[in-house]
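**Student:** what shape does this take:
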Amino acid sequence: LLPGVDFTRELALTRELRVGDTTLVRERGELSGFALWHSTPLAAGRPKDELRVLKLVARDLGVFDQVLDALPAAAAAERVGRIAVRCQTEFVAAYQRLVGRGYRVHWTDLRMLLAGQLQHESREGIVMSNWEI
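**Tutor:** Predicted coordinates for the structure are as follows:
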C-alpha cells in the first residue's frame, strides 16, 4: 500500500521489547490490515491506561472498520479502557469514521520533512503511521 515503507523492524521491536503487539485482519487467508499498538505506560511509575495505535494499515475503509472492531478485545486483554489512534488528516474518511465511533481528538501531530527527503504517500488504502524507525 505504501511503496518504499517497511514496518518490519518496528513490528519486531514491539514484540521483542514487550511494549505492545499487532492486531491483524485477514480476508480469505490474506493479510488485509493491521494495527501496531503499544500499551506500556509513557512514564515510569504510571499505570497502563491506554492502548496507543502507532500504525494502522488497511486495504480500504471496510478493512479499516474491521481493524477498529478488533481493537477493543486487545484493549480488554491489556486491561486498559482507552484506545488512542494517530490519524493523519490526509485520511478524511477514516477520520470521520473515528469521530462517528466516538473517538475524540486528543492531540495533533505536526509533520516535518528533512530537505531533500520525499514524503511517502499512500496510493491506495489507508496507511497511518507515526515516525518510522
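**Student:** from now on I want contacts and neighbour counts done on CA atoms only, so please keep to that.
**Tutor:** Will do.
**Student:** which residues in the protein form strands?
**Tutor:** Under the criterion DSSP state E, strands of the chain are mapped to 20-27, 30-38, 51-58, 83-85, 126-129.
**Student:** looking at these, spot the one closest to Ala77.
**Tutor:** Proximity to Ala77, assessed across those by Cα to Cα, is greatest for strand 51-58 (10.4 Å).
**Student:** next, the angle strand 30-38 makes with the closest one.
**Tutor:** 160 degrees (axes from the mean of the first three to the mean of the last three Cα atoms, to 10 degrees).
**Student:** packing partners for strand 51-58?
**Tutor:** strand 30-38, helix 61-78, strand 83-85, strand 126-129 (3 or more Cα pairs under 8 Å, 6 or more residues apart in numbering; DSSP states H and E).
**Student:** related to what we said a few turns ago, format the strands of the chain as JSON lines; extra columns: mean neighbour count.
**Tutor:** Converted to JSON lines, the strands of the chain look like this (neighbours: other Cα atoms under 10 Å):
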{"stretch": "strand 20-27", "mean neighbour count": "17"}
{"stretch": "strand 30-38", "mean neighbour count": "20"}
{"stretch": "strand 51-58", "mean neighbour count": "23"}
{"stretch": "strand 83-85", "mean neighbour count": "19"}
{"stretch": "strand 126-129", "mean neighbour count": "22"}
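**Student:** want to put them side by side, so please do this one too:
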Amino acid sequence: MTKLTLGSHPYMLGFEQLERMLERSAKSGNEGYPPFNIEQTSQNSYRITLAVAGFSEEDLAITVEDRQLVIRGRQGDDAEGRIYLHRGIAARQFQRSFVLADGVEVGEAIMENGLLHVDLTRAQPEPVVQKIRINKG
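**Tutor:** Model (predicted):
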C-alpha cells in the first residue's frame, strides 16, 4: 500500500511546498526551552510570547527565513571572575522556529519583564474569481 501524502492526492494540486513545511516544522528540534505561548489577539493577529529571563535585547535575534520565523538567543559568558557556590540558572543558547502561513507577516517585537512578545498579522486576501476562456481546438 502506498503512503498517501498531500502532494500525491489527486484533488490537492500544488501542495508539495505545504507538505515540506510540515515536515520541516516537525523536524525543527524545538525542545522545551524556552517555554512559549501563542495567543490569538484578534481575528487576524497573533502574539508569540517567549520566557527569556536573563536575556537582553542584544542577546536575541529574530529573523524570517523562507516563511519560517526563527528566534535565537545566545548569552555571553559573564562567569569570568565569578565564583559560584551554586549555579542553577542556565545560560544556554536556544533556537525556536515557527512556520508562517502565506499572508502572515511579522510585526513588532517587544521585550517586557523577561518576556519577548512577537506580534503577527494575517492580511485578508481579496476574493479572486477568474474566468477561463475555452478555445476551439
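**Student:** any idea what the TM-score is?
**Tutor:** TM-score for the superposed chains, counting by TM-score structural alignment, normalised by the length of structure 1: 0.26, backed by 60 aligned residues with a Cα RMSD of 4.5 Å.
**Student:** ok so, going back, could I get the helices and strands packed on strand 51-58 of structure 1 as CSV with distance to Thr8 of structure 1?
**Tutor:** Formatted as CSV, these follow (distance: least, Cα to Cα, whole Å):
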stretch, distance to Thr8 of structure 1
strand 30-38, 11
helix 61-78, 19
strand 83-85, 20
strand 126-129, 13
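**Student:** so which of the ones you listed gets nearest Arg97 of structure 1?
**Tutor:** helix 61-78 (8.1 Å).
**Student:** and the closest one, what's buried?
**Tutor:** Neighbour-count burial for helix 61-78 of structure 1, counted by 16 or more other Cα atoms under 10 Å, picks out Val63, Phe64, Asp65, Gln66, Val67, Leu68, Leu71, Pro72, Ala74, Ala75, Glu78.
**Student:** quick check: angle from it to strand 20-27?
**Tutor:** Using the same axes, to 10 degrees: helix 61-78 of structure 1 against strand 20-27 is 140 degrees.
**Student:** quick one: list the elements packing against helix 61-78 of structure 1.
**Tutor:** By 3+ Cα pairs under 8 Å, 6+ apart, helix 61-78 of structure 1 packs against strand 20-27, strand 30-38, strand 51-58, strand 83-85, helix 92-100.
**Student:** any idea how far Leu61 of structure 1 is from the nearest residue to Val63 of structure 1 once chain neighbours are set aside?
**Tutor:** Closest residue to Val63 of structure 1 apart from its sequence neighbours, by Cα to Cα, 6 or more residues apart in numbering: Gly33 at 6.2 Å. Using Cα to Cα, to the nearest Å, we find Gly33 of structure 1 at a distance of 10 Å from Leu61 of structure 1.
**Student:** overlap of the contact sets of those two?
**Tutor:** Counting by Cα atoms under 8 Å, 6 or more residues apart in numbering, Gly33 of structure 1 and Leu61 have no contacts in common.
**Student:** number of nearby residues for the residue nearest to Gly73 of structure 2 when sequence neighbours are not counted?
**Tutor:** Ranked by Cα to Cα, 6+ apart and with sequence neighbours excluded, the top spatial neighbour of Gly73 of structure 2 is Leu60, at 4.5 Å. Leu60 of structure 2: 17 surrounding residues under other Cα atoms under 10 Å.
**Student:** shouldn't Leu60 of structure 2 be in contact with Leu50?
**Tutor:** No: applying Cα atoms under 8 Å, one finds Leu60 of structure 2 not in contact with Leu50, separated by 11.2 Å.
**Student:** and Val25 of structure 1, what is it in contact with?
**Tutor:** Counted by Cα under 8 Å, 6+ apart, Val25 of structure 1 has contacts Leu31, Ser32, Gly33, Phe34, Val63, Gln66, Val67.
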